[in-house]
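Asker: got a structure for you, letters missing:
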């Protein structure tokens, strides 16, 4: 990751819209390689760090887990085929669609329950009743 353009963590944060503590976290877990440091101990990031961090940020925005991002980065670094990356993306898409289905079910349940509630000052509340019920197996 040698690059002539070196900048500090604050500048990297600004250029990538990633919080400084998140950058440090990604370094600790190995998603972002640790940069060289100055004699004073300050990190010096390169353009390669910036590009990788943008990749990580965009992946997170699309809902990829840390493990999935590790996998994607492993593919990128190890010489990947488009088909391999597509397989990861399609698997992730299945998970997203499952979550959307679950969210729609939760929305219907909560909307139906809230519609049965008259509000007011009565201690009887269908919302509390539904939240107190055991789940059916």
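Answerer: Structure's in. What do you need? Bear in mind that the values here come from a model prediction, so they are computed numbers and not experimental data.
Asker: from now on I want contacts and neighbour counts done on CA atoms only, so please keep to that.
Answerer: Noted.
Asker: helices of this protein, residue ranges please.
Answerer: Counting by DSSP state H, one finds helices in the chain at the ranges 9-16, 20-28, 47-61, 66-77, 82-116, 126-132.
Asker: A further structure is provided below for comparison with the first:
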């Protein structure tokens, strides 16, 4: 199948597939000698589905590489369990950060209850106030929820 068909089967873009190939997560397919198109096989589809499922769980490319390598080994699954346990701890940490952020935003929202002028807006006054910042929360909104690399 061609790259567009593969993308359609998995529900991602062609660019995503090319990115996974560049990152070494997805093996590059052979090219058709007649038209030079990439020819993807069923194993590419299975691997891409695996990668996409891992990404939907928030796993990093390194974590996915580890899991992909583990699929081809005959060892026990202790390493896989440890990887998922560690990832779960990161997710739990992110949840706590988000709960803290939610509380702070709720408290901030309470600073302005009416439709007063901008000059007397309690939210703006609170944001202008010299107050200590919560470390790590500046990354929550930018999509970098967890300050630790995993």
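Answerer: Done, it's in. None of these values were measured; they are calculated from a predicted model.
Asker: quick one on the thing from earlier: dump the helices of structure 1 into CSV; add distance to residue 38 of structure 1 and mean neighbour count as well.
Answerer: Shown next, in CSV, are these (distance: least, CA to CA, whole Å; neighbours: other CA atoms under 10 Å):
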stretch, distance to residue 38 of structure 1, mean neighbour count
helix 9-16, 12, 16
helix 20-28, 16, 14
helix 47-61, 16, 16
helix 66-77, 27, 15
helix 82-116, 36, 13
helix 126-132, 56, 13
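Asker: got those as a markdown table, with distance to residue 41 of structure 1 columns?
Answerer: Formatted as a markdown table, the helices of structure 1 follow (distance: least, CA to CA, whole Å):
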| stretch | distance to residue 41 of structure 1 |
| --- | --- |
| helix 9-16 | 12 |
| helix 20-28 | 14 |
| helix 47-61 | 18 |
| helix 66-77 | 27 |
| helix 82-116 | 37 |
| helix 126-132 | 53 |
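Asker: give me the most central residue, structure 2.
Answerer: Residue closest to the mean C-alpha point of structure 2, counted by CA atoms, centre = their mean, is residue 58 at 4.2 Å.
Asker: what does that one correspond to in structure 1?
Answerer: Using TM-score structural alignment, the partner of residue 58 of structure 2 in structure 1 is residue 63.
Asker: same question, residue 111 of structure 2
Answerer: Match for residue 111 of structure 2 (TM-score structural alignment): residue 116.
Asker: what do you get for residue 81 of structure 2?
Answerer: Residue 81 of structure 2 maps onto residue 86 in structure 1, by TM-score structural alignment.
Asker: ok, now how distant is that match from residue 12 of structure 1?
Answerer: 29 Å (CA to CA, to the nearest Å).
Asker: okay, buried residues for stretch 29-39 of structure 1 please.
Answerer: 31, 32, 33, 34, 35 (16 or more other CA atoms under 10 Å).
Asker: of all the helices of structure 1, which one comes closest to residue 40 of structure 1?
Answerer: Taking CA to CA as the criterion, residue 40 of structure 1 comes closest to helix 9-16 out of the helices of structure 1, the separation being 13.9 Å.
Asker: give the aligned range of the closest one in structure 2.
Answerer: Using TM-score structural alignment, helix 9-16 of structure 1 pairs with 3-10 in structure 2.
Asker: ok, residues contacting that stretch?
Answerer: 13, 14, 17, 38, 39, 40, 45, 48, 49, 52 (CA atoms under 8 Å, 6 or more residues apart in numbering).
Asker: repeat for stretch 105-124 of structure 1
Answerer: With contacts defined as CA under 8 Å, 6+ apart, stretch 105-124 of structure 1 is touched by 125, 126, 127, 130.
Asker: swap in 6 Å and give it another go.
Answerer: For stretch 105-124 of structure 1, contacts defined as CA atoms under 6 Å, 6 or more residues apart in numbering pick out 126, 127.
Asker: quick one: distance of it to the chain centre.
Answerer: 32 Å (CA atoms, centre = their mean, to the nearest Å).
Asker: ends of it, how far apart?
Answerer: 25 Å.
Asker: got it, and stretch 22-37 of structure 1?
Answerer: Span of stretch 22-37 of structure 1 from end to end, CA to CA: 18 Å.
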